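Participant: Next one to model:
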Amino acid sequence: MNEYIVELADVHRHVSRESSDAGELVRVTLRRPFAAETHDLWHAVTDPDLISRWFMPISGDFREGGHFDLQGNAGGDIEQCDPPRTFRVTFGDASSVVTVTMHELAGDRTELVLDHTVPVTVAGSTAGALYVGPGWDGALVGLARFIDGRAEGDPVQAINSPKMIQFSRQSVALWADAAAMGGASAQEVETARQVALAQFAPDPALGN
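Facilitator: Presented below is the predicted three-dimensional model:
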């Protein structure tokens, strides 16, 4: 059994289009409960030393108004930081915005809600969720395993392991369903699905 794939069921995924002052947006939302008190989960997702243990190395000025860079990935500006409840950052581009919010649950658990919005002109349609959703799925499973004390080795290297490639392929399938539910056409979904497989599960032996 692939223990990573099992954890995909712990995430609720939603994709929608909405209007804003900046124009029409595509919103990608992930909700997942964690076995951690809110302040502990907040520490795990905002402390650069801890982030490197479940996600990837990060550097920058970690305060509201500061800038961060993820090694080999996107950087951005920290637009809002209200510990231990919510933060908002740009991600790769000023029009790409990620907001993380935490809600206390019973039994010393916390629900993390991640919203990623991009303009429709960039995403194309709700199928654009496939370009970011599987990556966030991978990040959240890494965070959950870190919180539970199950993290193993370098998380960056783990992304290319056979189990994580299988995980990513299943994640792509789930995001394809969510994009279709959000209004994307079958052709839009299939085109984005092929791109996402090449991006998140680039194993020729598995076939994209």
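Participant: From here on, just use CA atoms for contacts and neighbour counts.
Facilitator: Will do.
Participant: thought residue 118 was touching residue 26?
Facilitator: Yes - look at residue 118 against residue 26 with CA atoms under 8 Å: they come within range, at 5.5 Å.
Participant: List the contacts of residue 166.
Facilitator: Going by CA atoms under 8 Å, 6 or more residues apart in numbering, residue 166 touches 5, 201.
Participant: doesn't it fall inside a helix?
Facilitator: Yes - membership of residue 166 in a helix is supported by DSSP: H, G, I helix; E, B strand; the rest coil.
Participant: Give me the residue at the spatial middle of the protein.
Facilitator: For the chain, residue 136 is the residue whose C-alpha lies nearest the centre (CA atoms, centre = their mean; 1.8 Å).
Participant: From residue 85, how far off is that one?
Facilitator: From residue 136 across to residue 85, the span is 19 Å (CA to CA, to the nearest Å).
Participant: swap in residue 149?
Facilitator: From residue 149 to residue 85 the distance is 23 Å (CA to CA).
Participant: for comparison, sequence B:
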Amino acid sequence: MTIADEINKVIRTIRTSGESHQVVLDRTFDTDIADLWDACTSPERLARWFEPTLGDLAPGGRYTLTRSSTQGDILTCEPPRHLAITWEYQGDVSHVDVELLAATNQRTALRLTHHCPPGDHWDTYGPTAAGVGWEESLRALGLHLAGDARSAPDEMDSVASTPEGRELTRRAAEAWGRADEAAGTPANEAEARALRTAAFHLST
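Facilitator: Modelled structure (predicted):
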């Protein structure tokens, strides 16, 4: 699989609704909707590609991601199609929606929408910060569904530090910069926000 193939697997869209900026990722996976839902909601499977997860994964419950200390509320859980949560990280609160739609030939479309509030973080990094981060997570999910052990969080961190991984981060940031511009951000500002995000990821 080439870097271009990975970049082209994701459709990137930015929308604005009221004061919320919506960072939208669409990607189709080679599995049925029940399996994809299980991979996105089972604590045992989440630990294999995303993060170890604790809590009550039911409407009204709370969850904690133990690796990043992200936590939040379960707002909606409608198997196997819709999960909505709050995303509470370092004092900021946003919302994430995951929607699944069965496609043809045992394939399933996933749409992830991160509702980002306005503020200094958005002004500095725009949609690229959320976009690049979620894109890496969806890449790990794809590996997990294919039975590839490189989906494990520590393995993904190692891959990200290789020349190929660093190039993939740069290319993903550039793609989000183009989506930012397509959503109406001036070209120089969209490029600057994408470059800041890439620099942040490549420095860690």
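Participant: just to revisit the earlier point, tell me the counterpart of the residue nearest to the centre of the first structure in the second structure.
Facilitator: Using TM-score structural alignment, the equivalent of residue 136 of the first structure in the second structure is residue 134.
Participant: And its match, which helix or strand is it part of?
Facilitator: Using DSSP states H and E, the secondary-structure element containing residue 134 of the second structure is helix 128-145.
Participant: Touching that helix from outside, list them.
Facilitator: Helix 128-145 of the second structure is contacted from outside by 6, 10, 12, 23-25, 27, 29-31, 39, 48-50, 114, 149-152, 156, 169, 172-173, 176-177, 180, 193-194, 197, using CA under 8 Å, 6+ apart.
Participant: Swap in 6 Å and give it another go.
Facilitator: Applying CA atoms under 6 Å, 6 or more residues apart in numbering, the contact partners of helix 128-145 of the second structure are 49, 151, 173, 176, 194, 197.
Participant: Repeat that for stretch 7-14 of the second structure.
Facilitator: Outside stretch 7-14 of the second structure, the residues touching it (CA under 6 Å, 6+ apart) are 22, 23, 24, 25, 26, 27, 183.
Participant: Let me see the ranges of the strands in the first structure.
Facilitator: Per DSSP state E, the first structure carries strands over the ranges 12-20, 23-34, 58-60, 67-70, 75-82, 86-90, 97-105, 109-119.
Participant: list the contacts for residue 172 of the first structure?
Facilitator: residue 134.
Participant: distance of it from residue 3 of the first structure?
Facilitator: Counting by CA to CA - residue 172 of the first structure and residue 3 of the first structure are separated by 17 Å.
Participant: And residue 49 of the first structure, by the same measure?
Facilitator: Distance from residue 49 of the first structure to residue 3 of the first structure, by CA to CA: 26 Å.
Participant: Who has more neighbours out of the two?
Facilitator: The residue with more neighbours, out of residue 49 of the first structure and residue 3, is residue 49; 15 against 10, by other CA atoms under 10 Å.
Participant: Looking for the alignment partner of the more buried one in the second structure.
Facilitator: Matched by TM-score structural alignment, residue 49 of the first structure corresponds to residue 44 in the second structure.
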